[in-house]
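1. can you look at this prediction? I've put the sequence above it.
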Amino acid sequence: MSNEQTIEKKTFEVTKELIDNLVSLINEKRVVEINNTLHALHPSDAAEVLSNLPEKARFNLLLLEALDLRPDTVKELNNTLQKDILNQLPTDNVAEIVNQLESDDALQIVSNLDEEKKIDVYEKIPLQDKKLLEEVLKAYPEDSAARIMQTEYCSVSPEWTVGETIDYLRETDDLPKEFLQIFIVDDKKRPLGSVPSSRVLRNPRSTKMKDIMDETQMLIYGDWDKEQVGYLFEQYNLISAGVVDKNNKLIGMITADDILTVLKEEAEEDALKLAGVQDEAITDNAVKITKKRFVWLLINLFTAVIASYVIGLFDGNIQKVVALAVLMPIVASMGGNAATQTLTVTVRLIATKELTAENLFKIIGKEFSVGFLNGVLFSLISGLFVYFWFYEIKLSILIAVSMVINMACAGLSGIAIPVVLDKFKIDPAIASTVFVTTVTDVVGFVSFLGLAGIILGI
């Protein structure tokens, strides 16, 4: 009989029982038990619990004086909730959180504070940390590489030996908690190369650092967009990379865990933008969400009016043959779905920089061909379906021809529209869906209802 045991690991779930228990503790102001409950969870799980608390319970929770929110829990909160919580917490608590976090997380915390609260917090953190935070916030935009970097890093002279480097690592407190790369810099802090920390441990103490360093290194400028940085990490399988200013002076480093967060946020953002939804959090109330969604729904209303106007141009044909009104949504719907498939692929290609000037026309031709071939296949299927429904061969021919036209146009518009928008510096993930849907609706209705007059003789 085997002594091996299978250990089943389950992902954390926020249960109604857990939330109800925590709400009861909040109502009874049993702060010690609240702290114990939250501290027993992983910081990410504790943040998820806070996100799922009813708004009133969360407000009352933050009023408890002895509440002990761990810094690692606060940094895991989404931006909206983090802002609400930080600006409600006492200044001393926020300053303590900032002081315990590494610079990249501290920067995120400070950037989410109201100006008045930020000034109060600055008075309670070390002067050196305050200067670093202020410098990055003022010099670099919100979505830049510098905003996700750690200002703590390990750098040594190329003339140092392995022994001197190891002694420095042991004796110096002002270093990152974890790092895999040691930067070799000149006297002006300009990177000359880097050495993996494992290589330092495996070489004799007398070896010079310049003799074991990698001269080829990937450096990132602080003003680069963080999405571009994410692409570089993914493209070159980076674990960490140094960040330099415009004078090539080393100012920090970015690690893979930060990039995972960036890639996740960008993927979620693009997916939401394709549906005309952005910056929504589970903690947002109905009014706030309504405001965010209203604009794109309004644009959709205008494009729907355009499609309806096109239908109105052929109202005489529809009145003569009622079957046209029954069948025309099929053509428009198939074109819309085909275009959305192409659109989704195109937005991904643009985001990952796989769509270039060299392969653009090749991919456009391929997507047009895919749309045309799908159109041919579905024209046969829909043509047979319509024939056995209405027993009218001319209706079958009509829907078959219009299906080919609309799906071919869908393939073309699904790639052409996001490419054109990107050319004009308009985010294709936001604006493409509305335009593509309008094109496929209009082309579908015009081809179907326009050909009806020719094929059916009406």
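-> Good, I have the coordinates. Numbers count the residues shown, from 1 in each chain.
2. switch to C-alpha atoms for all contacts and neighbour counts from now on
-> Will do.
3. what are the ranges of the strands in the chain?
-> 155-156, 181-185, 191-196, 219-221, 240-244, 250-255 (DSSP state E).
4. touching the third one from outside, list them.
-> Strand 191-196 is contacted from outside by 180-186, 209, 212-217, 248-250, using C-alpha atoms under 8 Å, 6 or more residues apart in numbering.
5. could you do the second one as well?
-> Contacts of strand 181-185 from elsewhere in the structure, counted by C-alpha under 8 Å, 6+ apart, are 153-158, 191-197, 209-210, 213, 240, 242.
6. which of these are buried?
-> Among the contacts of strand 181-185, those classed as buried by 16 or more other C-alpha atoms under 10 Å are 153-158, 191-195, 209-210, 213, 240, 242.
7. which one of the residues you listed sits closest to Val404?
-> Ser240 (49.9 Å; C-alpha to C-alpha).
8. ok, that closest one - contacts?
-> Listed by C-alpha under 8 Å, 6+ apart, the contact set of Ser240 reads Leu180, Gln181, Met253, Ile254, Thr255, Ala256.
9. and the fourth one, how far from Lys10?
-> Computed with C-alpha to C-alpha, to the nearest Å, the distance linking Ile254 and Lys10 is 31 Å.
10. more neighbours: the two, which one.
-> A side-by-side neighbour count of Ile254 and Lys10, using other C-alpha atoms under 10 Å, places Ile254 first with 27 against 6.
11. verify the stated contact: that one with Phe233.
-> No: between Ile254 and Phe233 there is no contact under C-alpha atoms under 8 Å: 9.7 Å.
12. below is an additional structure, to be compared with the one above:
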Amino acid sequence: MTHTTNRPMQTRPGLHPAPSHDEETFDLAPEFVQDIRAALDDPDRATEVREQVLGLHYADAADLIERLDEGHRTALLALLKGQFNPEILPELDDAIRDLVLDAFGYADFAALVAELDSDDAVYLIDHLDATERAAVLDRLPDADRAVIEQGLSYTEYSAGRLMQRELVAVPSYWTVADAIDWLHGAAAGLPEEFTELFVVDPRHRPLGLVRLSSLLRAPRQGRLDSLMDTGPEPVSVDMDQEEIALLFRRRDLLSAPVTDRAGRLVGRITIDDVVDVIDEEAEDDMLRLAGLSETGTYADAFATARTRILWLTVNLGTAMLVSSVIGLFEATLEKLVALAVLMPMVSSLGGNAGTQTLTAAVRGLATRDLSAANAWGQVGKELMVGLMNGVVLALLAGGAAWLWYADLPLAGVVSAAMLMNMIVAALVGMGVPLALEKVGVDPAVASSVFVTMMTDMLGFLAVLGLATLFLL
């Protein structure tokens, strides 16, 4: 499998120039997208549109395809059929990629997949449903199919799924001259892009790597084993992609060898794939904190609603629990109606403070900056933060209550409740994700629901309980 080369930039007189980026953003200019839409409506301008789109970087072309409405998208795909850049496919949203498959058919789609690097090919096939996957695999050359099926056999989100099979491996006893001469002779079979040679022993186990920059600077008689960098540790095919991202971040790696269970070199992971992993993991954590799962911008309303209803139902249950706490103090509310106005202020600020602490805790767990070794120190720090912020907000909230109702005892109750809730927010914001991590549950999945419930419930309990004790 090889990448197709990027096509040269072209500009036609009927359209805005394709280089549509400005100094602040890398998005396509809206004027360019609008011009493409207008040109697609004119059959006489089909050649202009085709050449203009073929001149775009594949990521920009994918962006353009996603921005078009269904009719213009179908027209553009028809124009590009036979000249479609395969590298566009991994950049597309899953729903839009399915439309490409429908427009091109299984045979043409398989031909595009066969031109991609193995990691991109595995990614695409993995995102097809069972029927589509089988149909595309049946139309691939045997060698490409074997590579993809092997990639799919590895655990999801593992190095085996992420790695590229295309690499350059050389024996340790070779000289620089041997390596350069072999590279010249094998040029047609080399990966399109590579920056290192992996040095292996006779059993094909990685010993280290030689950067091309080091190779070209070294004397021709020098041995590769004297030039190689043994620093990048091999990554097992079973290593989780989050661990890989952490390894690359901490060691500042550009690439790393991947070994099978017998320790043999089977692939490589490069920094561009790790950047995608970091982006995906960050997006996934952000969605999970909000109780969402990924459906994509282009998913229909029913699919999106279905993914959101579960946690909304859980939220309904926690809201009923919070309401039951308020119900215990109906008599207090009947006598002190002002509490109904002031309670949301206390619970809202507690919820926001808890979310701040929760976000910091989840990030710390994800980056391994927060662990059992330093958990108590971080809990103490967050308690101190909660205390300091609580004092400031208690004075402000109490002052507001006194100005509104000219009732000093009421202001004191609000101040005390605010301080208590801020301390509680720090405790639960740090404690909930740590507890979930301890029992093996992803803290990003359920933490926000429980933190919100506890800060609301304890905030109302503090206000109403203190009011019952001191104001009635």
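-> Yes, it's here. Computed from a predicted structure; not experimentally measured.
13. TM-score, when you put one on top of the other?
-> Between these two chains, after superposing, the TM-score reads 0.93 (TM-score structural alignment, normalised by the length of the first structure); 450 aligned residues with a C-alpha RMSD of 2.1 Å.
14. quick one on the thing from earlier: which of the contacts of Ser240 of the first structure still touch in the second structure?
-> By both residues aligned by TM-score structural alignment, their matches' C-alpha atoms under 8 Å, the contacts of Ser240 of the first structure still in contact after alignment to the second structure are Met253, Ile254, Thr255, Ala256.
15. return the residue of the first structure aligned against Gly398 of the second structure.
-> Per TM-score structural alignment, the equivalent position to Gly398 of the second structure in the first structure is Gly383.
16. Arg251 of the second structure now?
-> Match for Arg251 of the second structure (TM-score structural alignment): Tyr236.
17. next: Glu192 of the second structure.
-> So, by TM-score structural alignment, Glu192 of the second structure is matched to Lys177.
18. from Tyr153 of the first structure, how far out is that match?
-> Distance of Lys177 of the first structure to Tyr153 of the first structure, given as C-alpha to C-alpha: 9 Å.
19. just Thr440 of the first structure next, same as before
-> For Thr440 of the first structure, the distance to Tyr153 of the first structure (C-alpha to C-alpha) stands at 53 Å.
20. ok, Ala281 of the first structure next?
-> With C-alpha to C-alpha as the criterion, Ala281 of the first structure and Tyr153 of the first structure are 33 Å apart.
21. residues contacting Ser206 of the first structure?
-> Here Ser206 of the first structure is in contact with Thr161, Val162, Gly163 (C-alpha under 8 Å, 6+ apart).
22. ok, so of these, who is nearest Thr346 of the first structure?
-> Top of the list for closeness to Thr346 of the first structure, among these and by C-alpha to C-alpha, is Val162 at 49.3 Å.
23. which residue lines up with the closest one in the second structure?
-> Taking TM-score structural alignment for the superposition, Val162 of the first structure sits opposite Val176 in the second structure.
24. surely that match meets Ser213?
-> No: between Val176 of the second structure and Ser213 there is no contact under C-alpha under 8 Å: 11.9 Å.
25. overlap in contacts, those two.
-> Shared contacts of Val176 of the second structure and Ser213 (C-alpha under 8 Å, 6+ apart): none.
26. more neighbours: which of those two?
-> Neighbour count, other C-alpha under 10 Å: between Val176 of the second structure and Ser213, Val176 has more, with 22 against 10.
27. now that one. Nearest residue, chain neighbours left out?
-> Spatial nearest neighbour of Val176 of the second structure, excluding adjacent residues (C-alpha to C-alpha, 6 or more residues apart in numbering): Arg220 at 4.8 Å.
28. number of nearby residues for the equivalent of the one you found over in the first structure?
-> Residue pairing (TM-score structural alignment): Arg220 of the second structure is matched to Arg205 of the first structure. Neighbours of Arg205 of the first structure under the rule other C-alpha under 10 Å: 15.
29. do you know how far Arg205 of the first structure is from Gly163 of the first structure?
-> Distance from Arg205 of the first structure to Gly163 of the first structure, by C-alpha to C-alpha: 4 Å.
30. cool, Lys124 of the first structure as well?
-> 38 Å.
31. quick one: contacts for Thr255 of the first structure?
-> Thr255 of the first structure neighbours (C-alpha under 8 Å, 6+ apart): Met149, Ile239, Ser240, Ala241.
32. cool, Asp442 of the second structure as well?
-> Leu436.
33. repeat for the one 10 residues further on
-> Contact criterion C-alpha under 8 Å, 6+ apart gives Gly351, Gly354, Thr355 as the residues in contact with Thr452 of the second structure.
34. would CSV of these with neighbour count be doable?
-> Formatted as CSV, the contacts of Thr452 of the second structure follow (neighbours: other C-alpha atoms under 10 Å):
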residue, neighbour count
Gly351, 26
Gly354, 28
Thr355, 23
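35. using TSV, please lay out the residues you listed together with distance to Asp93 of the second structure.
-> Putting the contacts of Thr452 of the second structure into TSV (distance: C-alpha to C-alpha, whole Å) gives the following:
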residue	distance to Asp93 of the second structure
Gly351	34
Gly354	34
Thr355	30
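36. which one of these is nearest Glu242 of the second structure?
-> Checking these one by one against Glu242 of the second structure (C-alpha to C-alpha), the nearest turns out to be Thr355, at 23.3 Å.
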